[in-house]
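Student: from the sequence below, what's the structure:
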Amino acid sequence: MAEKKQTGPKTGLSRRAALGSAASLVAVAGAASAGYAWGAHSEEGEQQNASDSYDFHGDHQTGIETPAQDRMHFASLNVKVKDRDELQELFEDWTTAARQLMAGQPVGREKPYQAPPDDTGEAMDLSAAHLTLTFGLGRSLFVDADGNDRLGLKDKMPPALIEIPKMSGDMLEENRSGGDLCIQACADDPQVAVHAVRNLVRIARGRAVIAWSQLGFGRTSSTSTSQVTPRNLFGFKDGTANLKTEDPELLDQHVWASSSNSEGSPDWMTGGSYCATRRIAMMIEPWDRAPLQEQEEIVGRTKKEGAPLSGGGEFDEPDFSMQGKTGPIIPADSHVRLMHPDQNKGVQMLRRGYNYTDGTDGLGHLDAGLFFIAYVCDPRTHFVPLLQTMMKSDAMSEYLRHTGSALFAVPPGVKDENDFLASGLFA
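Tutor: Alright, predicted model coming up:
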């Protein structure tokens, strides 16, 4: 999504200012107890807030092709609704709230003093911080474990929304996997992202409950050519060869779902995508004891510059045919070789992962690693085969433990004020 054009000051309108403005208007109108839509901004206020906000509306949801921010809060939810009408109402409510949140406005309406406020308030003094919100639908929303229709939506389930096959070496935890719905909130400020998820979950009360969540920091991939390649917790540059969003043809080929690149794709998913997540614990302490040469041969790149072991600079193409004294200079089981598009029929993923640290594992080791996120047009062709290769053959797997896994269908964007999230699903 293109960022809104800035016409006002570079600092966005604070949420405290929005609340103050709202209170003043209510007092003038003499209708505080009747309620008033939070975040009603003047034209000048909207211009100010445009400096660090993205437009919620568009052909695709935000948080996919948007340049990756530095902070993330990802949440998976299980629904409690009994029919599709209740689910639609939830999506409509989330759509309204998402518009407000991404504009840097408080959610909901002003309430009488004696009632709990709609907005939880922890982001009042903060601007929009380039918040993006991305919503997805899990397979379990459509069918239960026995394949039974849950909400009358089974015939709308995309064939690509599969169960990720169990992989050799998986150590998946049930309380970190799956889910009926997901919310991905990314922002420059962690409190803005947490506030967004907190309020969306609150709005869903009685209709959906949180199943698991993950905080992330320090993006582990560049999604734009304007971004510097970040480093993962192993200390290596990560995502050098990641698909970049400035190439719309590659996005159409590998990211946006359609009948041409995702067999059996339903019309309501056209322009959408699939979000594959894996919580990957890194064995930090053993890795830190490995010699630099071993680390570089496992990755297939130099640690300092991020250049392929075959030579050149970071962005030079690796030469997998180059031979060393004992075999290929880039080892056959190196991560770079096994994950490179040239070794996978040209398949690419748009990665938007994040580092995480969740304290210790109770044995004195860091509980830290990568919360892997990838957007693909079809997980059957663009995710599962690469995951199988990595789990089976990648030398790096010795230092990794996959503890969580989930897959979600991400509907296309909300077109305008009259549209709502996943509206095509209910047509």
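Student: hey, let's count contacts and neighbours off CA atoms from now on
Tutor: Will do.
Student: all helices for this protein, in order.
Tutor: Residue ranges of the helices in the chain, as given by DSSP state H, are 15-29, 43-49, 84-102, 139-142, 190-203, 248-254, 284-289, 292-299, 335-339, 379-382, 384-393.
Student: got those helices as JSON lines, with distance to F420 and mean neighbour count columns?
Tutor: Formatted as JSON lines, the helices of the chain follow (distance: least, CA to CA, whole Å; neighbours: other CA atoms under 10 Å):
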{"stretch": "helix 15-29", "distance to F420": "24", "mean neighbour count": "16"}
{"stretch": "helix 43-49", "distance to F420": "22", "mean neighbour count": "18"}
{"stretch": "helix 84-102", "distance to F420": "6", "mean neighbour count": "19"}
{"stretch": "helix 139-142", "distance to F420": "18", "mean neighbour count": "22"}
{"stretch": "helix 190-203", "distance to F420": "15", "mean neighbour count": "21"}
{"stretch": "helix 248-254", "distance to F420": "23", "mean neighbour count": "17"}
{"stretch": "helix 284-289", "distance to F420": "43", "mean neighbour count": "13"}
{"stretch": "helix 292-299", "distance to F420": "43", "mean neighbour count": "18"}
{"stretch": "helix 335-339", "distance to F420": "37", "mean neighbour count": "22"}
{"stretch": "helix 379-382", "distance to F420": "25", "mean neighbour count": "22"}
{"stretch": "helix 384-393", "distance to F420": "31", "mean neighbour count": "16"}
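Student: please provide the structure for the following sequence as well, for comparison with the first:
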Amino acid sequence: MSISGRKPPHPSRRGFLATAGSLVAAGGIGLTAEAATTPAPDKKRAGTPAAEPFWGARQSGILTPAQSHTYFAAFDLTTTKREDVVKLLQRWTEAAARLTRGEPAEPIPADQSVPAGDSADGLGLGPARLTLTFGFGAGLFTKDGQDRYGLAAHRPEALVDLPRFNGDQLVPARTGGDLSVQACADDPQVAFHAVRQLSAMAYDIAEMRWVQTGFSSQPPGEKTPRNLMGFKDGTRQPDQIDKVVWVGPEGPAWMQGGSYMVVRRVRISLEHWDRMNVDFQEKTIGRHKYSGAPLGKKKEFDEVDLDATDAEGNPVMPENSHVRLSHSSSNDGAEIYRRGYSYNDGVAFTAERWPPWKQGMLYDAGLLFVCYQRDPRTGFIKIFGNSSKFDMLNQFATHVGSGLFACPPGARPGGYIGQSLFEA
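Tutor: Predicted coordinates for the structure are as follows:
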């Protein structure tokens, strides 16, 4: 009997592998359970400062212990003037420094007959550990074959156009963008308020292309949150995080100390998933649902053993499980740093791609997958190129939104995000 009380078919291991082999054309969920082989940093909230630092050599919101809520926004630049882009980044930087301290984006005007520089819906809420992380999309450098701002020569080689992966069903209105802002906070209103103020500052310079909210609930006393599929999400992170995340001397000078962010909106067929036996779910993921331990192990942070076999000689970790296919040893050592959130946007009319091919108003909910790496070609693209072809999660997940952004180093007081690019 499944945990929902229904009796779906109970696939055998042999049937599981056979079914998996037929799913090579599907799109994967994107590394929800396994990215490397060491425990993630403890995401403590108790005792953490109410305000996260904004100024610094590196942008906050990348390795910052994850907050409970996020509001991601991608923008299209509408101006033709380079100086407008610089002005916008300067205003955004100063506003971000104020917002992360819990202050209005701009001082409250003494003359109340003029428009205020802040909508005031965040007053009194405090900083709530707000971080604001800024990124540059390929469209900042060239768009429709044009070098709009004289930056084409400075586009990093690693800022590639993401390939079309197997199973992608990307919606243009939820894909791409010239600039990105990710607000993360322990209060959803604080995160939204911050992006709202930055968006208002972009009037006549940039317009919003797409947004996505997200949340992450961490059970008391546990290190790892659970996603909407009921599994612990983000158990493993790279051992050498700095080596995996930050761009080194191989990148252009203006990006050294920065990182590349891949963001993917992944709709999960929760109705389909909830009808699967827990045993099948565990074989799909490669972990025990309730403990979070790798299959065949007892504790969440036990090491994954991809070579273990059962009494019949079958792999304990199925060949098409998510853990095996996203493991660094299955991808020539490729690693990424994950910072994902769940999302729930209500319901929408959807036709499932897999049996029972249900159509109707289904949950529009799933994963806002976010990861950072020093080079997406040897990080996300390498790993997901493998998973998107063979991962059993593909029958439950559809990638409908996507973006790749170069997140430059942080800013010093008096400077602004991306300053070294525009002065290169």
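Student: drop the TM-score for these two in here.
Tutor: TM-score of the superposed chains, computed with TM-score structural alignment, normalised by the length of structure 2, equals 0.83; 365 aligned residues with a CA RMSD of 1.8 Å.
Student: rewinding a little: quick one, which of the helices of structure 1 gets closest to Y354 of structure 1.
Tutor: Closest of those to Y354 of structure 1 is helix 190-203, at 12.6 Å (criterion: CA to CA).
Student: what's the counterpart of E294 of structure 1 in structure 2?
Tutor: Mapped onto structure 2 by TM-score structural alignment, E294 of structure 1 lines up with F280.
Student: distance of that match relative to L17 of structure 2?
Tutor: For F280 of structure 2, the distance to L17 of structure 2 under the criterion CA to CA, to the nearest Å works out to 11 Å.
Student: over to I285 of structure 2?
Tutor: Counting by CA to CA - I285 of structure 2 and L17 of structure 2 are separated by 13 Å.
Student: repeat that for F405 of structure 2.
Tutor: Note on F405 of structure 2: its distance to L17 of structure 2, by CA to CA, is 36 Å.
Student: which stretches of the stretch 201-350 of structure 2 form strands?
Tutor: Taking DSSP state E, counting those that start in this stretch as the criterion, the stretch 201-350 of structure 2 carries its strands at 206-215, 236-237, 259-268, 337-338, 341-351.
Student: hang on, I meant the stretch 1-150 of structure 1
Tutor: If you assign secondary structure with DSSP E, counting those that start in this stretch, the strands in the stretch 1-150 of structure 1 sit at 71-79, 132-138.
Student: what range does the longest one cover in structure 2?
Tutor: Under the alignment (TM-score structural alignment), strand 71-79 of structure 1 falls on residues 69-77 in structure 2.
Student: ok, average deviation of that stretch from structure 1?
Tutor: With the two structures superposed, stretch 69-77 of structure 2 lies on average 0.3 Å from its match in structure 1, counting by mean CA distance after the TM-score superposition for structure 1.
Student: ok now that stretch, how far from the chain's centre?
Tutor: 12 Å (CA atoms, centre = their mean, to the nearest Å).
Student: cool, stretch 52-70 of structure 1 as well?
Tutor: Relative to the mean C-alpha coordinate of its chain, stretch 52-70 of structure 1 is positioned 11 Å out (CA atoms, centre = their mean).
Student: before we move on, what about stretch 299-312 of structure 1?
Tutor: Stretch 299-312 of structure 1 has its average C-alpha position 28 Å from the chain's average C-alpha position, going by CA atoms, centre = their mean.
Student: cool, stretch 200-219 of structure 1 as well?
Tutor: Taking the mean of its C-alpha atoms, stretch 200-219 of structure 1 sits 13 Å from the chain's own mean (CA atoms, centre = their mean).
Student: quick check: end-to-end length of it?
Tutor: For stretch 200-219 of structure 1, the end-to-end distance is 23 Å (CA to CA).
Student: list the buried residues of it.
Tutor: Residues of stretch 200-219 of structure 1 classed as buried: 200-204, 207-219 (neighbour count, 16 or more other CA atoms under 10 Å).
Student: now stretch 393-402 of structure 1
Tutor: Of the residues in stretch 393-402 of structure 1, those scored as buried under the neighbour-count criterion (16+ other CA under 10 Å) are D394, A395, M396, S397, L400, R401, H402.
Student: just the residues you listed: which are in strands?
Tutor: Those of those mapping onto strands are L400, R401, H402, per DSSP state E.
Student: how about the counterpart of M317 of structure 2 in structure 1, what does it touch?
Tutor: When structure 1 is aligned by TM-score structural alignment, the residue opposite M317 of structure 2 is I330. Each residue near I330 of structure 1 by CA atoms under 8 Å, 6 or more residues apart in numbering is listed here: E297, G300, P308, L309, S310, D319, F320, M322, R337.
Student: what do we get in structure 1 for D332 of structure 2?
Tutor: Using TM-score structural alignment, D332 of structure 2 pairs with K345 in structure 1.
Student: ok, its match to K237 of structure 1 distance?
Tutor: Distance of K345 of structure 1 to K237 of structure 1, computed by CA to CA: 24 Å.
Student: between those two, point out the one with more neighbours.
Tutor: Neighbours of K345 of structure 1 and K237, each counted by other CA atoms under 10 Å, are more numerous for K237; the result is 23 against 10.
Student: which residue packs closest to the more buried one, ignoring adjacent ones?
Tutor: Sequence neighbours aside, R231 is the residue nearest to K237 of structure 1 in space, at 4.2 Å (criterion: CA to CA, 6 or more residues apart in numbering).
Student: that neighbour -> structure 2?
Tutor: Correspondence of R231 of structure 1 to structure 2, assessed by TM-score structural alignment: R226.
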